[in-house]
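> Using only what follows, build the 3D model:
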Amino acid sequence: MFSLQNKIALITGGASGIGLAITEAFAQAGATVHILELNRAAAQTAADAVVAAGGQAFAHEVNVADQLAVRGVVEQIAAQNRIDILVNNAGIAHIGNAETTIETDFDRVISVNVKGVYNCLNAVLPHMRAAGGGVILNMASIAATLGLNDRFAYSMSKGATVSMTLSVAKDYLAHNIRCNCISPARVHTPFVDGFIAKNYPGQEAEMVDKLAKAQPIGRMGTPQEVAALALFLCSDEAGFITGCDYPIDGGTIRLNT
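So this is what the prediction gives:
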């Protein structure tokens, strides 16, 4: 079950954190993975690791906020292969409320988390439509549906991601293109460790424990758990699922009181 044999998958931000876990899971399931990353070296390192493990992967340097750059990479890939799967995972975080968020930071979040998703959709959808179908998975967040402290711009961007997911799912039903999104709660990634080390030096263990206990299940999620859900949603077994937002949150949305 959940085989991606002979599938071609594009994964933005596929060289670190959740994106890397998705890259590894898809490659293990038989997909040829194209890693679209801002950092060329990181993308190549991830692709080399997949190949060393017996999979197939290629690295591409691209800024998802640059529409021409995205279109160029997608056209290059599409000229060689059908594109079966797009995972819009690339994103950036931001801390601040509506007063403390400055315009340049707000624009930066929009350019990556909103426009970046749009750019990839805009470039890939014509190829999927011409090929007779495909699967799109967007990375949202529980921040799209919960009020999280000091996450004004980030929450806005993830709300937009959910809305884009629903719109694409509706518009492309007749073209055999499914579109869903995943909304994780806090997942333990190198980004989280880096954030804690920068803002709470000397308190790393205490802060990790505090963040873990803030979720009803008593721990943070793992990138591999998110990747497992992504693998299911992009597999043929999920062929009856479209237009859905899947929380993977340790009970945060429903069980927090």
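> CA only for contacts and neighbour counts going forward, please
Fine.
> just so I have it, where are all the helices in this structure?
17-28, 40-52, 67-78, 103-109, 115-131, 152-171, 190-199, 204-213, 223-233, 252-255 (DSSP state H).
> Now the second one, please; I'll put the structures next to each other:
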Amino acid sequence: MFDDFLVRATLAGVAVAMAAAVLGCFVVWRRMAYFGDATAHAAILGVALSLGLSISIFAGAMAVAVIMALIVAGLSGRGYAEDTLLGVLAHSALAFGLVAVSFIPDVRVDLGAYLFGDILAVGKADLAVIWIGALAVVGLIAWRWSRLLMATLNADLAFASGIHPRREQLVLTLALAIVVAVSIKVVGALLITALLIIPAAAARPFGRTPEAMALGAVVIGVASAVLGMVAAYQLDTPTGPTIVSVAAILFVLSNLSRLLWSR
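From the prediction side, this is the model:
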């Protein structure tokens, strides 16, 4: 039987995978992968501010992630290519965050835990925050599903139907910030984007409808979290990277299956 800390870690992984998979479908549909990367990298600056101000890591990471996402949304289309802007902001925020951590007195920080995750250190309070955040994201997307889908498929048609695409973009921005904040301890800032993209991309070949793709992404994401935990336990490997590695293997198997069935 798993020890208590392994049960908590598995439950945390399942919660993050579930929320990331649902949101990841919109990240894939909207081609927001680099946007997610920028937001995740900015979370390290939030971690540094949280440690310096002695506030919750979750609150600091989410606040900075929201600010970063709003800055990117506000500056897009104003003289810079979006990928260039995202690249500058993402890596600048990560660098400033790493530098800021070094200036915090009397605090010894394991940066690897925030960059690649430390899911085995998840406590009961962390687990509660992760599940509340994950359920909030799933509930938010379920509530706005039809509007988000319409704004994703055709912004002009959505506007004509009384839906404001900009508002739906802000909903996704908020959801992304929450996912980034709750994922810090599970897979770390450098691997959050992978957990957003890979399960959704793996489910895409078999998703005949948007709802089917989202459900498939959740199944693949949760399977990746559970199998990744088991593999990490058996092989004594880093848990966060192992979860992402399992998701990558499932992505390859998904695409191989599609190729074989299409013949």
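> TM-score of the superposed pair?
The TM-score (TM-score structural alignment, normalised by the length of structure 1) is 0.31; 137 aligned residues with a C-alpha RMSD of 6.0 Å.
> coming back round to it: turn the helices of structure 1 into a markdown table, including mean neighbour count and distance to residue 58 of structure 1.
What follows is those, written out as a markdown table (neighbours: other C-alpha atoms under 10 Å; distance: least, C-alpha to C-alpha, whole Å):
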| stretch | mean neighbour count | distance to residue 58 of structure 1 |
| --- | --- | --- |
| helix 17-28 | 24 | 11 |
| helix 40-52 | 18 | 6 |
| helix 67-78 | 16 | 10 |
| helix 103-109 | 15 | 27 |
| helix 115-131 | 19 | 17 |
| helix 152-171 | 21 | 26 |
| helix 190-199 | 13 | 23 |
| helix 204-213 | 15 | 34 |
| helix 223-233 | 19 | 19 |
| helix 252-255 | 14 | 36 |
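> Out of those, which gets nearest to residue 246 of structure 1?
Of all these, it is helix 223-233 that lies closest to residue 246 of structure 1, at 8.7 Å by C-alpha to C-alpha.
> tilt between that closest one and helix 17-28?
Interaxial angle, helix 223-233 of structure 1 versus helix 17-28 (axes from the mean of the first three to the mean of the last three C-alpha atoms, to 10 degrees): 50 degrees.
> same for helix 223-233 of structure 1, what does it pack against?
Helices and strands touching helix 223-233 of structure 1, by 3 or more C-alpha pairs under 8 Å, 6 or more residues apart in numbering; DSSP states H and E, are helix 17-28, strand 177-184.
> Need these in JSON lines (columns: distance to residue 190 of structure 1).
JSON lines is the format used below for those (distance: least, C-alpha to C-alpha, whole Å):
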{"stretch": "helix 17-28", "distance to residue 190 of structure 1": "6"}
{"stretch": "strand 177-184", "distance to residue 190 of structure 1": "16"}
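> Figure out which of these is closest to residue 225 of structure 1.
Of all those, helix 17-28 comes closest under C-alpha to C-alpha, at 8.7 Å.
> what's the angle from the closest one to helix 40-52?
Angle, helix 17-28 of structure 1 to helix 40-52, by the same axes, to 10 degrees: 30 degrees.
> Report the inter-axis angle for helix 17-28 of structure 1 versus strand 177-184.
130 degrees.
> counting contacts, what elements does helix 17-28 of structure 1 pack onto?
strand 8-12, strand 32-37, helix 40-52, helix 223-233.
> Which residues does the longest one contact?
Under the criterion C-alpha atoms under 8 Å, 6 or more residues apart in numbering, residues 14-16, 20, 24, 27, 35-37, 56-61 lie in contact with helix 40-52 of structure 1.
> Buried among the residues you listed? Make that a ChimeraX selection.
The buried subset of the contacts of helix 40-52 of structure 1, as determined by 16 or more other C-alpha atoms under 10 Å, is captured in ChimeraX by this line:
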select :14,15,16,20,24,27,35,36,37,56,57,58,59,60,61
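> closest to residue 75 of structure 1 among the contacts of helix 40-52 of structure 1?
residue 60 (12.2 Å).
> didn't residue 224 of structure 1 look like it was pressed against residue 22?
Yes: contact criterion C-alpha atoms under 8 Å: residue 224 of structure 1 and residue 22 qualify, at 7.4 Å.
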